[in-house]
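Chemist: Sharing a model prediction with you, sequence too.
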Amino acid sequence: MLSELIVHNFAIIRRLHLSLDPGLTILTGETGAGKSILVGAVNLVLGSRASQEMIRTGAEEATVEAVFTFDSPDVLRPRLEPLGLEPATELLIKRTVTRSGRNRVFINGQLATVQQLQGLAQGLISISGQHEHQVLLDPDVHLELLDRYGDLGGDAAKVQEAFLRWAEKREALRRLRQMKRQRQEQLDFMRFQLQELEAAQLQEGEDEALEAERRLLKHAATLHESASASYGLIYRDQGAVLERLDDTSRHLQTIVEIDPSRKNLLEYVEQARIHMEELSHGLQQVLSSIRFDPGRLAEVEDRLAVLGRLAKKYGPTLADMIRKRDELRQAAASDADVEWEESRLEKEIATAFDEYRELAGDLSRKRKEAAGRLREDVEKVLADLDLPRARFDAAVQVPSPRDVAAWEAAATARGVDRVEFLLSANPGEDLKPLAKVASGGELSRILLALKTLLSRQGEAETLVFDEVDTGIGGRTAELVGRQLQELAERFQVICITHLPQIACFGRHHFRVHKESDADSTRTSVTRLDDRERVEELARMLGGVTITEKTLAHAREWLEKAR
């Protein structure tokens, strides 16, 4: 339960320390005194969005602290241990909002994120705001309320997971088919390009080899003339280099015989002779390799022309053309892959949808069962709230199990059901949607009925009702007060109200008061004793002028409520 609320510089609250107890706590005060600001402060420590507008004028930061107490440290153990916090029977949440934008969250003194706070605070408090009963007019909310009442959150989560799997595969198939259509438009052109490149029978490095071959063929005569002349100078002709080296060797031999220290000169000549012989042999190979073949030259020229034409389209290099050819081959081959992938996805989609239908069908059956129980329970509570002959229903509309197309059209992450709350407040009237027949007072009572029933499902240990008295008064208000009093026997209930018929049922009563001077406005909260409660109820009953009769009436209400 919420045991303490400490507020500093929040809206028009300068400083506030509110100690709360089990049972029904009532907050009253004039309109605009700041009662709903307290609800805003509670929302802040539960993880709602913070803004600089929350900071009181003239202050640099606003702080809200809340202390929750539990019977056992195990209650929040699964939420505290992942944050590195020791489980305890007391939980302290603190939020600070600054004008500089450096907002901070502390959980039991440890710095935390807003996301961590939201996960931790979920389910600690259930807050019904001033206009929440209007939300009941939206059928989308009815499905959520039914699931919460029937404790179907786990089943709904499984349906959502199955739907997302099915939707993911459908999206993959849509993208594949879109790509397939786009590829089909390009397929003819791609096939023409591939045919042209494959017909060329491209080989890696052939352009360089052909260029080299063309140079040889084109300059065969020049090559032959130069190689032949070089061969003659070195070996063939009279007085060739090798012949001269032999003569040189004989002369050097004479020198060595006289001066043996010059033996190295003979080695130089021998090395030169070896090199010249190798050069002569190489020139013979050059001469034998030279081809005078105009036909082959024409073939090479034609091939290089083909490569040049293809290079303009797919180049500029031969490597680029080969890469393009391989890409087109892969693209053409992937058509078969696309067909296979399409077939695979279609089968997986059918399987995923069957799984979804099974889970959604099971959820639909459980929702119908829960709707029957909810109808009976709501009618019982409404009877206690001065609607004894009202009829209520939670209509669950489900597509025919045999109509696959209808199931696909109705499929959502929440299932295939459409749930709408129906009401007949008076005998003889047909059940109709709340939006068409329910008054503000009836909506308020239905909301209270649902909150009462949801609290039995363990929705939260603390329930906050901000002006649940909208559209009611007199006898009905008294019955609502009694209902809140009964609810407070099991839960901590905090109720903001303008009606004395409700306020008198509180075990604890606080008055919210606003004070203003020339420079500022402040809100204060005072715990009322028995005498002050009588005066506050008298104010609520009598308005500006409070008489002894009004005070007596207030005492009577308090006695009656006890």
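Modeler: On my side now, so go ahead.

Chemist: from here on, contacts and neighbour counts on C-alpha atoms
Modeler: Noted.

Chemist: hmm, who's touching the strand or helix carrying Val396?
Modeler: Following DSSP states H and E, the helix or strand that holds Val396 is strand 391-397. With contacts defined as CA atoms under 8 Å, 6 or more residues apart in numbering, strand 391-397 is touched by 146, 364, 367-368, 371-372, 374-376, 378-379, 417-426, 431.

Chemist: I would like a PyMOL command selecting only the buried ones among those, please.
Modeler: The buried subset of the contacts of strand 391-397, as determined by 16 or more other CA atoms under 10 Å, is captured in PyMOL by this line:
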select buried, resi 146+364+367+368+371+374+375+378+379+417+418+419+420+421+422+423+424+425+431
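
Chemist: second one coming, line it up with the first:
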Amino acid sequence: MLSSLHIENVAVIKNADIDFGAGFNVLTGETGAGKSILIDSINLILGAKPSRDLIRSGENEASVSALFSDIAVPLSKAGDSEISPDEDGCLYITRSIDAAGKAKTRIGGKTVPVSMQKDIASCLISIHGQNDNRILMSPAAHLGYLDSYAGNGVLLSEYYGYYELMNDCRRRMNELARDEREKARTVELLKYQIADIDAAKLKAGEEEELTASRDRVKNSERIMKQTRLITKALYRSERSLPAYELVKKAISAMESIADYIPQSEEYIKKLNDVAYTLEDIGLTVEDMSETEYDDPDSELDRIESRLDLISKLERKYGTDIAEILAFRDRAAAELSDIELSDVKISELQVKLAEYERKALELASRLTESRKKAAETLEKSVVSELAYLEMPKVRFRVDIRRSRDADGKTKFTRSGTDDVEFLLSANPGEPLKPLAKIASGGELSRIMLALKSVNAADAVGETLIFDEIDTGVSGKTSQKIGMRLRALAASNQVICVTHSAQIAAEAHHQFLIRKSEHGGRVETTVTELDRTGRINEIARIMGGVNITDKLLDSAAEMLDSAASLPGKQ
């Protein structure tokens, strides 16, 4: 559950600490007090897109920290993750936003990407608000509700794998079955490119070798002059003794007096090493000095011409010879695909037929599962809605086969079914899509009914309801409050409400209040004791003028709720 929430410099909240309790928590306060800011803060924990507009005026950073406890069961749904609770079974999630609007997330002390944050946080918290009501009016969302209720996650994942394989086959077939004139133009271009590269007879590393050769040719006269000087100095000279001969003389001299000089053998060995080195360098450099170009200018022209050719190919096919050769290989592969397109299309058609067969088999299992689940979902939702003061309601899950423009079975990301929820709120009225008949109050109750039914098997999650009381009042509000409290038996429930009846049903109540300090507006959050709850519930019922009668009514509502089963 969400044990505590720390909010710092978010909008009009300078600093707030909220310690939520187990069971049913409500947040109340006057309109504009800042209840929506709490929802925005929790959405940041869920990985919502950050905005620098959320940062309190005059501050450089905003942050929200959430402490979760007893989360082993819901966290297990996150799949493979390096994140785990601490030894006390707790997990910290912190999100900060800087002045540039950039966010940083830390979970359990580790910086994590937002994708991991969303994966983990979504297993711990779910928020249900007015946006859910709007989504509920779209048939596209109904299939998701039904699959969630049916527990089709694994089957959907298996089906989607074949759906992607089918799409890949069709894409490749479309690429191969291109227009014949376009195919001919592409073949001509590919053949030209391959021939253009092959004609150059490129070799790996050739450009570097040519560049080095060009430098040698440009400096050939200087190289020859200096290498001859080196050869004369080190190894071979007609006018004076080179270093090699001097060392050899030194060796002979040392050998003649070796009996009289300690360590003479070591000195002779070292001098021999020097002589061998001088000889090796001298002979190597001598070979270089004898390497003359018959026509340096002609050789330079040849090298420049070759480098120019490589440069032109690089401008067309890649930044270096390796990339040019890789381009050539890709072009050859594409040419082969085109020339063998008919054969490859036939092979892909066989694969596609097999993928479609397996996908259809899985889709049929999904349809069967959905139809079976729809029967119990209809009964459960009708029962929930009857409890929520819609006693004459009829609710049906309409499942139809998806069809394309030609009337053939259409494969979608979720199978071969179109699903839509139909409703009749009053006797004698036909079943119609929710978007055409449901009012705001009815949508709130339908959404709560669906959430209640889906949450029946959930354990240890935090369910947040933002203004679930929209469009309802009186007895219906009380029933909604009682249903939320029932949900809180196995989950933590947090609800933002304007309803006194819902607030009275809660185990814990927090007051969100806006006040002015030092010329600035601040929002504070305070947990209320019994006296505070009576005053706040009376305010919700009566507004400015809080009478003794309102206070007595508020106390009676709290006592009535406390007497019912499930009160903590």
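Modeler: Received, thanks. Predicted model, so just to flag it, every value in this text is computed and none were measured.

Chemist: residues in structure 2 aligned with the strand holding Val396 of structure 1?
Modeler: Against structure 2, the aligned range for strand 391-397 of structure 1 is residues 394-400 (TM-score structural alignment).

Chemist: mean shift of the matching stretch relative to structure 1?
Modeler: Between stretch 394-400 of structure 2 and the aligned residues of structure 1, the post-superposition mean distance stands at 0.8 Å (mean CA distance after the TM-score superposition for structure 1).

Chemist: distance of the nearest residue to Pro433 of structure 1 once chain neighbours are set aside from Glu132 of structure 1?
Modeler: For Pro433 of structure 1, ignoring the flanking residues on the chain, the nearest one in space by CA to CA, 6 or more residues apart in numbering is Leu422 at 4.5 Å. Distance of Leu422 of structure 1 to Glu132 of structure 1, computed by CA to CA, to the nearest Å: 18 Å.

Chemist: try Glu327 of structure 1
Modeler: As defined by CA to CA, Glu327 of structure 1 lies at a distance of 61 Å from Glu132 of structure 1.

Chemist: When these two are compared, which one has more neighbours?
Modeler: A side-by-side neighbour count of Glu327 of structure 1 and Glu132, using other CA atoms under 10 Å, places Glu132 first with 17 against 13.

Chemist: Pull the contacting residues for the more buried one.
Modeler: Neighbour list for Glu132 of structure 1: empty [criterion: CA under 8 Å, 6+ apart].

Chemist: any idea how far it lies from Ala390 of structure 1?
Modeler: Relative to Ala390 of structure 1, Glu132 of structure 1 is positioned 21 Å away (CA to CA).

Chemist: do Arg344 of structure 1 as well
Modeler: Arg344 of structure 1 sits 55 Å away from Ala390 of structure 1 when distances are taken as CA to CA.

Chemist: who's more crowded, these two?
Modeler: Counted by other CA under 10 Å, Arg344 of structure 1 and Ala390 do not tie: Ala390 has more neighbours, with 19 against 12.

Chemist: Helix, strand or coil: sort out Asp552 of structure 2 for me.
Modeler: Under DSSP: H, G, I helix; E, B strand; the rest coil, Asp552 of structure 2 falls in the helix class.

Chemist: do the same with Asp71 of structure 1
Modeler: From three-state DSSP, the assignment for Asp71 of structure 1 is coil.

Chemist: doesn't Thr89 make contact with it?
Modeler: Yes - taking CA atoms under 8 Å as the contact criterion, Asp71 of structure 1 and Thr89 are neighbours in contact, 6.3 Å apart.

Chemist: returning to what we had before: among the contacts of strand 391-397 of structure 1, which are located in helices?
Modeler: Per DSSP state H, helices hold the following members of the contacts of strand 391-397 of structure 1: Leu146, Ser364, Arg367, Lys368, Ala371, Gly372, Leu374, Arg375, Glu376, Val378, Glu379.

Chemist: I'd like to know how far the corresponding residue of structure 2 for the fourth one sits from Pro139 of structure 2.
Modeler: Spelled out, it's Lys368 of structure 1. With TM-score structural alignment defining the correspondence, Lys368 of structure 1 maps onto Lys371 in structure 2. Between Lys371 of structure 2 and Pro139 of structure 2 the distance, using CA to CA, works out to 16 Å.

Chemist: again, but for Glu299 of structure 2
Modeler: From Glu299 of structure 2 to Pro139 of structure 2 the distance is 77 Å (CA to CA).

Chemist: Tell me where the stretch 1-150 of structure 1 has helices.
Modeler: Secondary structure of the stretch 1-150 of structure 1 (DSSP state H, counting those that start in this stretch): helices located at 35-45, 77-80, 114-121, 132-135, 139-149.
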